[in-house]
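A.B. asks: could you look at this predicted model? Sequence included:
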Amino acid sequence: MLVEVNSFPILETNRLILRKVTNDDACSLLKYLSDRDVMKHIGLEPFKSINDALDEISWYQSIYDKNTGIRWGITLKNQGQVIGSCGFLNLIPKHYRSEIGIELSKEHWGEGIASEAINAVIRYGFMHMNLQRIEALIEPPNLLSQKLVEKQGFIKEGLLRSYEFTGGKFDDLYMYSLLKPDFE
């Protein structure tokens, strides 16, 4: 189900509402983005202050404003608290492609929430953003994310060696992709 409010789409699944993240959500973001296990494969240091969370929220707004991405806060239907985020970044409309990313509070790992959220976002990307290709860049040790995207039908295309410099080191990343015809 899709509901547009002030042009920002709200996505609804069986258990989740994916919505715009606002400054009111800063404490929720700080809670899970300060967890070293959550941040382990994201390429950022764990957050230390509410200002780190506010900067992240500001980044979400900037990619939306610049049409280079969109990030939804993941909430459980019976609660309003943001427990993760999922969305597109590095959107390139002229090539009909974007990267996808997700993170989730550790207390909700293993509940199928990440699968439910990412599926809704993928569906939105193909149906409403006219994407042809969605990419996921994943560090080789991040087996849970690899399993997550493979479950959605993503294909591992190869290894991008020393693709990113994060946390003072070069990281290899697997390139996964999902094409619209494969999802349909």
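C.D. replies: Yep, that arrived. Treat the numbers as computed from the prediction; the structure is a model and nothing was measured.
A.B. asks: CA atoms for contacts and neighbours, from now on please.
C.D. replies: Will do.
A.B. asks: let me see the ranges of the helices in the chain.
C.D. replies: In chain order, the chain shows helices spanning 26-33, 36-39, 50-65, 113-128, 143-151, 180-183, with DSSP state H as the criterion.
A.B. asks: so which of those helices is nearest Asn90?
C.D. replies: Go through the helices of the chain one by one with C-alpha to C-alpha and the one that ends up closest to Asn90 is helix 50-65, at 8.5 Å.
A.B. asks: put this next to the first one:
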Amino acid sequence: MYKLRELESRDLTVINSWRNDPELIGHLGAPYRYINLRVDEEWFENYMRSRARNVRCSIVDENDDVLYGLVSLTNLDQFNQCAELHLMIGNIEHRGKGIGTFAVKEMLHHAFMNLNLHRIELSCLAENTVSAKLYENCGFKHEGFQRKAVFKNGKYIDMHRYAILREEYMEIKGNE
């Protein structure tokens, strides 16, 4: 099975290889660009300085700590009690095995039950129907889309917006 643990510097070599994979980045809202390991080390150092506003977790095998992906809550806003969710499953052979669903559900539990947040939101590429289905299955509601919001592979692509509220999450948990 899987578990979440806080992102550690030892994860950076694997993460850097993922962030340099054009196929993987093609499924995410981020633009593809070449990223050297030092950039990811600085990204990690920045995270360590901003832990009050961000929670970044590695998704790992609970037995041997093999890294499968990342799940994060970013831009935590304590006044409005909201944050943004981000998910990345690194290697193609690990996708479609329930790892993302596990990670999203664990992070939602942490957000609502430990961090006392009220709303978690996210964006995903309109053409990424697999991710959209995962988020909807975890209780996220489609709130709309941003037309031609990101530039990928020479064209502008729409982004879907999703969110889940604490009361929606609690209703799902009560029905499980």
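C.D. replies: That came through fine. Here the structure is a predicted model, which means the values were calculated and not measured.
A.B. asks: ok, back up a step: okay, the helices of structure 1, which one's buried deepest?
C.D. replies: Comparing these by mean neighbour count (mean count of other C-alpha atoms under 10 Å), helix 26-33 ranks first with a mean of 21.
A.B. asks: that one against structure 2, how far on average?
C.D. replies: Plainly put, helix 26-33 of structure 1 ends up 1.9 Å away from its match in structure 2 on average once the two are laid over each other (mean C-alpha distance after the TM-score superposition for structure 1).
A.B. asks: and that helix, which stretch of structure 2?
C.D. replies: Aligned by TM-score structural alignment, helix 26-33 of structure 1 corresponds to residues 12-19 of structure 2.
A.B. asks: so what touches that stretch?
C.D. replies: When contacts are defined by C-alpha atoms under 8 Å, 6 or more residues apart in numbering, stretch 12-19 of structure 2 is touched by residues 24-25, 32, 34-37, 40-41, 67, 90-91.
A.B. asks: possible to save the residues you listed as CSV with distance to Leu4 of structure 2?
C.D. replies: Listed next are the contacts of stretch 12-19 of structure 2 as CSV, based on distance: C-alpha to C-alpha, whole Å:
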residue, distance to Leu4 of structure 2
Leu24, 21
Ile25, 22
Tyr32, 26
Tyr34, 27
Ile35, 25
Asn36, 25
Leu37, 23
Asp40, 20
Glu41, 20
Leu67, 10
Gly90, 15
Asn91, 17
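A.B. asks: closest to Asp158 of structure 2 out of these?
C.D. replies: Within the set of the contacts of stretch 12-19 of structure 2, Ile25 lies nearest Asp158 of structure 2; the separation is 15.7 Å, counting by C-alpha to C-alpha.
A.B. asks: which one is the closest one nearest to, not counting chain neighbours?
C.D. replies: For Ile25 of structure 2, ignoring the flanking residues on the chain, the nearest one in space by C-alpha to C-alpha, 6 or more residues apart in numbering is Tyr32 at 5.9 Å.
A.B. asks: what lines up against that neighbour once you look at structure 1?
C.D. replies: Residue mapping for Tyr32 of structure 2 onto structure 1 gives Glu45, with TM-score structural alignment as the criterion.
A.B. asks: tally of neighbours for the counterpart of Lys77 of structure 1 in structure 2?
C.D. replies: For Lys77 of structure 1, the aligned position in structure 2 is Glu62, judged by TM-score structural alignment. Burial of Glu62 of structure 2 is recorded as 13 neighbouring residues (other C-alpha atoms under 10 Å).
A.B. asks: any idea how far Gly153 of structure 1 is from the closest residue to Gln152 of structure 1 other than its chain neighbours?
C.D. replies: Of all residues beyond its chain neighbours, the one nearest Gln152 of structure 1 is Asn119 (7.0 Å), with distances taken as C-alpha to C-alpha, 6+ apart. Here the distance between Asn119 of structure 1 and Gly153 of structure 1 works out to 10 Å (C-alpha to C-alpha, to the nearest Å).
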